[in-house]
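Student: Kindly return the folded structure for what I paste below:
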Amino acid sequence: MSELIPTITGGAGGTVDTAGLRQVFGRFPSGVTAVCALDDDRVPVGLAASSFVAVSLDPPLVGLCVQHTSTTWPRLRDRARLGLSVLGDGQDRICRQLASKQGDRFAGLDLHRTADGAVLLGGASAWLDCSVESAVTAGDHDLVLLRVHRQCTHPGRGPLVFHESGFHALASLGAAS
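Tutor: Got it, this is the predicted structure:
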């Protein structure tokens, strides 16, 4: 039998090389989401997250991962509702703006506030109105499950994709069989 894959490497004693693992993680494309709400002073607060996943239809749950070093997540996690906007192709500037550590993250953005305090971004591919269901510590992140209360899609708008440290748009290869 011939070797079909290259030799898999790791650190001494079975440890994993962090830089190599980051490179592997970068090979998996992900959608980019904005998670936003109004804080106690009714000021928008939010972050960009590319570690988003659909979890369950019944009950309706989605998940995302947030770094423990985030200074924004503590301001979001106790909100009654969170707006989750699946960013659309061409909205990479918005992602960079929300990920910035300085300046007004919401300057010039098309914001839509819900009655219960969620904030949704105009032009997104899809929107979810959610509440925090649970969170568990997972290494250097919190894995957060969000219960979906309402949803909406923007027909014809493809998602923004993050892959190998860059933003991309999807190209259709035809309908699935």
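Student: only C-alpha atoms for contact and neighbour calcs from this point on.
Tutor: Noted.
Student: which residues of the protein fall in helices?
Tutor: Listed in chain order, the helices of the chain (DSSP state H) span 18-26, 73-76, 92-99.
Student: Dump the ones you listed to a markdown table, plus mean neighbour count and distance to residue 149.
Tutor: Converted to a markdown table, those look like this (neighbours: other Cα atoms under 10 Å; distance: least, Cα to Cα, whole Å):
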| stretch | mean neighbour count | distance to residue 149 |
| --- | --- | --- |
| helix 18-26 | 12 | 30 |
| helix 73-76 | 16 | 17 |
| helix 92-99 | 17 | 24 |
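Student: Out of the ones you listed, the one nearest residue 118 is which?
Tutor: Nearest to residue 118 among the helices of the chain is helix 73-76 (10.0 Å), distances taken as Cα to Cα.
Student: Which secondary structure elements does that closest one sit against?
Tutor: With contacts defined as 3 or more Cα pairs under 8 Å, 6 or more residues apart in numbering; DSSP states H and E, helix 73-76 has these neighbours: strand 44-49.
Student: before we move on, the earlier item: reformat the helices of the chain as CSV; add distance to residue 67.
Tutor: Compiled in CSV, the helices of the chain are given as follows (distance: least, Cα to Cα, whole Å):
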stretch, distance to residue 67
helix 18-26, 15
helix 73-76, 8
helix 92-99, 12
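Student: The structure of the following sequence is requested for comparison with the preceding one:
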Amino acid sequence: MNTKASLALNDDRVIDPRQFRDILGHFPTGVVAVTAADNEGRPVGMAVGSFTSVSLDPPLVAFLPDKSSSTFPKIRAAKRFCANVLGSDQQDVCRSLSRKGNDKFTDVEWAPTPSGMPRILGSLAWIDCEIATVHDAGDHHIVVGRVDHLELDTPESPLIFFQGRYGGFATAKTHA
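Tutor: Next up is the predicted model:
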């Protein structure tokens, strides 16, 4: 048997976690800052690369926080969140929201959404949601949010995470 750490599935298959991570790292993801207000009205947030649209009717989105997150319980308690689509020039915001501690918003400019959730200024778009349901999914949760309000702030390049690095997206030029 392989002595490396492994992920056991419901049958005899065994997946090496490092290989799993390396291979899935070849799939680029957008970066979203999920924010909320804690029970004292202070902004809380986390950066995620697992954000997706779920349904058009009703409008639903989802993100997948790690169960070990110390921030997600605060977002869950708020019963609402704002998904902020970060731009390629917002790597500093991503780093701020990825660190541990309560001072994540020290250098992050924000304003309240109509529901009072923090929306990060300079983000490409923001999506204000109510938590509809939270599903168990291995070592993560699947959080489904019902969209109440959304806006596109700037049509710039999104922040993308690929193979352990951040970058932007450039559209291909068409030749006439």
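Student: After superposition, what is the TM-score?
Tutor: The TM-score (TM-score structural alignment, normalised by the length of the second structure) is 0.88; 166 aligned residues with a Cα RMSD of 1.8 Å.
Student: circling back to that earlier point, so for residue 132 of the first structure, which of the helices of the first structure sits nearest?
Tutor: Nearest to residue 132 of the first structure among the helices of the first structure is helix 73-76 (9.5 Å), distances taken as Cα to Cα.
Student: For that closest one, give me the average deviation versus the second structure.
Tutor: When the second structure is overlaid, helix 73-76 of the first structure sits 0.5 Å from its aligned residues on average, using mean Cα distance after the TM-score superposition for the first structure.
Student: What are the contacting residues of that helix?
Tutor: For helix 73-76 of the first structure, the external contacting residues (Cα atoms under 8 Å, 6 or more residues apart in numbering) are 36, 37, 39, 45, 46, 47, 66, 82.
Student: now the last one, nearest residue through space, not along the chain?
Tutor: Leaving aside its sequence neighbours, residue 82 of the first structure sits nearest to residue 118 (Cα to Cα, 6 or more residues apart in numbering; 4.6 Å).
Student: Report the central residue of the second structure.
Tutor: For the second structure, the residue nearest the mean C-alpha position is residue 48 (2.6 Å; Cα atoms, centre = their mean).
Student: Now do the contacts for the alignment partner in the first structure of that one.
Tutor: In the first structure, residue 48 of the second structure lines up with residue 49, judged by TM-score structural alignment. Residue 49 of the first structure is in contact with 32, 33, 34, 35, 64, 65, 66, counting by Cα under 8 Å, 6+ apart.
Student: In JSON lines: these, plus neighbour count and distance to residue 24 of the first structure.
Tutor: Output for these, formatted as JSON lines (neighbours: other Cα atoms under 10 Å; distance: Cα to Cα, whole Å):
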{"residue": "32", "neighbour count": "24", "distance to residue 24 of the first structure": "18"}
{"residue": "33", "neighbour count": "28", "distance to residue 24 of the first structure": "21"}
{"residue": "34", "neighbour count": "25", "distance to residue 24 of the first structure": "24"}
{"residue": "35", "neighbour count": "26", "distance to residue 24 of the first structure": "25"}
{"residue": "64", "neighbour count": "20", "distance to residue 24 of the first structure": "19"}
{"residue": "65", "neighbour count": "20", "distance to residue 24 of the first structure": "17"}
{"residue": "66", "neighbour count": "21", "distance to residue 24 of the first structure": "19"}
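Student: Residue 146 of the first structure: which of the residues you listed is nearest?
Tutor: Residue 146 of the first structure has its nearest neighbour among the contacts of residue 49 of the first structure in residue 64, at 8.1 Å by Cα to Cα.
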